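Undergrad: quick one, structure for this:
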Amino acid sequence: MRRPGELEPVPRRSTVEIVAAELRSAIMYGALPPGSQLGEAELATRLGISRGPLREAMQRLVQEGLLHSEPHRGLFVITLDHADVEDVYLSRLAIERAACALVMARNRGEAVARLTEALDALVAAARDRDRVAMSDADQAFHAVLVSASGSPRLERMAQTLLVETRMCLNELQDTYPEPDELVHEHRRIVDAIADGAEERLLRLIEEHMTGSIERLRPSARPLDSDPAS
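TA: Just a heads-up that it's a prediction; the model follows:
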């Protein structure tokens, strides 16, 4: 285990990794909206890179399921319908249940410390009633929860699902929980870990995900439709 203050090598990120992260973020925040086509020339110019690493980065996102290829047309950002939304949250439930079981079997103290810091960011965003910051903090909390499991494979699978979750929330902000409700849900998760209450923790994670499905289900319009239409 790393001792406090001990220096470790800083991981170096390749150009492809950096570009993939930029594209992933643009999809997550809607700068590259659902259904939009990715033009190599334009993106390479905007990012200030050659087409080689851009193509490799885009192929990574194809493998992750965030982009799809259409023959003779090119690459497009995926669109999500309500069946996809349910599938995203059910997949997250499976991953986060597994992550929670590992957290409870390993260093709960470290997990509580990291999650408390993430919860503080959520509390601050909720206090300001900043919906974008709340979504960011919500996503960060769940990313930390999976990371605290110590499983790089669960973390890798969760990454794409969290991007897809954010795509859903970008389109359906009117269904997002009230700030106090959102904070309360996440505080109960931290408390369950701190108390060593695994059964309660797993129940809370299931309620959190199924509750999100129910909140998103009532809307009849497709997630990529024009809200004014």
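Undergrad: alpha carbons only for contacts and neighbour counts from here, please
TA: OK.
Undergrad: for the helix or strand harbouring Glu86, packing partners?
TA: Counting by DSSP states H and E, the element that carries Glu86 is helix 82-105. The contact analysis (3 or more CA pairs under 8 Å, 6 or more residues apart in numbering; DSSP states H and E) places helix 82-105 against helix 131-147, helix 152-171, helix 198-216.
Undergrad: buried residues in it, which are they?
TA: 82, 85-86, 88-93, 95-100, 102-104 (16 or more other CA atoms under 10 Å).
Undergrad: with stretch 180-198 instead?
TA: 182-183, 186-187, 189-190, 192-194, 198.
Undergrad: could you dump those into CSV and include secondary structure?
TA: Below are those laid out as CSV (DSSP: H, G, I helix; E, B strand; the rest coil):
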residue, secondary structure
Leu182, helix
Val183, helix
His186, helix
Arg187, helix
Ile189, helix
Val190, helix
Ala192, helix
Ile193, helix
Ala194, helix
Glu198, helix
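Undergrad: now do the helix holding Glu86: everything it contacts.
TA: Residues outside helix 82-105 that contact it (CA atoms under 8 Å, 6 or more residues apart in numbering) are 111, 145-146, 148-151, 154, 157-158, 161, 164-165, 168, 193, 196, 198, 201-202, 205-206, 209-210, 212-213, 216-217, 222-223.
Undergrad: same check, this time on stretch 25-36
TA: The contact list for stretch 25-36 (CA under 8 Å, 6+ apart) reads 23, 66, 76-80, 163-164, 166-167, 170, 224.
Undergrad: and the contacts of helix 82-105, which are buried?
TA: Listed as buried from the contacts of helix 82-105 are 111, 145-146, 148-149, 154, 158, 161, 164-165, 168, 193, 198, 201-202, 205-206, 209-210, 212-213, 216, 223; burial here means 16+ other CA under 10 Å.
Undergrad: structure for this one too, so we can compare:
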Amino acid sequence: MTGPWRPVAVPPLRPVPRESTPSIVAARIREAIASGDIPPGSQLGEVEYAAQLGVSRGPLREGLQRLTQEGLLVAHRNRGLFVVEMTDERVRDLYLARAAVERAAGDRIHQTDPDQASQALLEVVEDMADAAASGDVRDVSTADIRFHQVLVDQAHSPQLSRFHATLLTETRMCIHLLEPTYAVDEERVGEHREIARAFARGGARRTDALLVRHMRDAMHRLTGSPRGSLGPPVAGAQPS
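TA: Predicted coordinates for the structure are as follows:
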């Protein structure tokens, strides 16, 4: 026979915060910047954006301040706020950071479950191939971005995933800028398929070399120069 029911004391918990208007504003504008709908160098007028988003200028300013702190917007004295320009120097620095994160993720994957990672990446490549076959360059770019997200996530490192997330908006800006230089064909798909297969067949050195070559190729397309210190591939690696 059980005793009388007694209520269980509820531990003190903080209320779940609702997403603030400035957060929503920042998210909407961040997405528009990442997708290329607001191109690099564009000026953001408070009156126009407040009206378009249906918010007052106070929350808009707070949202824009957050994007300024993230480095996506830059304030020019007496001129206003502008989307950051993807200069050659900025692109090289971005790809330096991306290479550090993705190469570390690749090394970690080879220590854990490279076959699973290879399969997950090949599934993304198939989506990319389907988009390429239909001539949809925007869907190819979306799959390109997802490929690199999956790669880092397959390392199962919260820190690497967090670092990678901070680079995502500028990465998307770069990939959309690359669209005119990419033929929507097997060339772009093939680069990613080769990296995906290397996890299962090529070993850590080959995978690392392919990642470095892939990053340098993108950086070359964006800057017109292969110059850039992404770090040397692992000794003995053969990219092709």
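Undergrad: on that earlier part again, as TSV, the contacts of stretch 25-36 of structure 1 with distance to Gly52 of structure 1 would be great.
TA: Below are these laid out as TSV (distance: CA to CA, whole Å):
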residue	distance to Gly52 of structure 1
Leu23	15
Leu66	19
Phe76	18
Val77	20
Ile78	22
Thr79	26
Leu80	29
Val163	24
Glu164	26
Arg166	28
Met167	27
Asn170	31
Asp224	30
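Undergrad: from those residues, which is closest to Arg12 of structure 1?
TA: Sorting the contacts of stretch 25-36 of structure 1 by how near they are to Arg12 of structure 1, with CA to CA, puts Leu23 at the top with 18.7 Å.
Undergrad: what do we get in structure 2 for the closest one?
TA: Under the alignment by TM-score structural alignment, Leu23 of structure 1 pairs with Ile29 in structure 2.
Undergrad: helix/strand/coil for the residue with the largest distance to the centre of structure 1?
TA: Using CA atoms, centre = their mean, the residue of structure 1 lying farthest from its centre is His72. It sits 31.1 Å away. In three-state terms, and counting by three-state DSSP, His72 of structure 1 is coil.
Undergrad: now Ile145 of structure 2: how far from Leu151 of structure 2?
TA: From Ile145 of structure 2 across to Leu151 of structure 2, the span is 10 Å (CA to CA, to the nearest Å).
Undergrad: and if you look at Val189 of structure 2?
TA: From Val189 of structure 2 across to Leu151 of structure 2, the span is 15 Å (CA to CA).
Undergrad: and the spatially most central residue of structure 1, how far is that from Arg200 of structure 1?
TA: Taking CA atoms, centre = their mean as the criterion, Leu162 is the residue nearest the geometric centre of structure 1, at 1.9 Å. When distance is defined by CA to CA, Leu162 of structure 1 is 23 Å away from Arg200 of structure 1.
Undergrad: then Gly52 of structure 1?
TA: Distance from Gly52 of structure 1 to Arg200 of structure 1, by CA to CA: 49 Å.
Undergrad: more neighbours: which of the two?
TA: Arg200 (16 against 11; other CA atoms under 10 Å).
Undergrad: quick one on the thing from earlier: post-alignment, the helix holding Glu86 of structure 1 versus structure 2, mean distance?
TA: Comparison of helix 82-105 of structure 1 with structure 2 after fitting gives an average deviation of 2.0 Å (mean CA distance after the TM-score superposition for structure 1).
Undergrad: which part of structure 2 matches that helix?
TA: Under TM-score structural alignment, the match for helix 82-105 of structure 1 is residues 88-111.
Undergrad: how far off centre is that stretch?
TA: 11 Å (CA atoms, centre = their mean, to the nearest Å).
Undergrad: mean offset of the strand or helix carrying Ala124 of structure 1 relative to structure 2 (after superposition)
TA: Assigned by DSSP H and E, Ala124 of structure 1 belongs to helix 108-128. Taking mean CA distance after the TM-score superposition for structure 1, the mean distance separating helix 108-128 of structure 1 from the aligned residues in structure 2 is 2.3 Å.
Undergrad: other SSEs contacting that helix?
TA: helix 131-147, helix 179-195.
Undergrad: residues in structure 2 aligned with the last one?
TA: The counterpart of helix 179-195 of structure 1 in structure 2, using TM-score structural alignment, spans residues 185-201.
Undergrad: also the first one?
TA: Counterpart in structure 2 of helix 131-147 of structure 1, with TM-score structural alignment as the criterion, is residues 137-153.
Undergrad: excluding covalently adjacent residues, which one is nearest to Arg188 of structure 1?
TA: The shortest distance from Arg188 of structure 1 to any residue other than its chain neighbours is 7.6 Å, reached at Leu204 (CA to CA, 6 or more residues apart in numbering).
Undergrad: what's the burial count for that neighbour?
TA: Leu204 of structure 1 has 18 nearby residues by other CA under 10 Å.
Undergrad: give the contact list for it.
TA: 185, 188-189.
Undergrad: that one maps to what in structure 2?
TA: Under the alignment (TM-score structural alignment), Leu204 of structure 1 pairs with Leu210 of structure 2.
Undergrad: over to Pro218 of structure 1?
TA: In structure 2, the residue matched to Pro218 of structure 1 (TM-score structural alignment) is Gly224.
Undergrad: I'm done for today, thanks for sticking with me.
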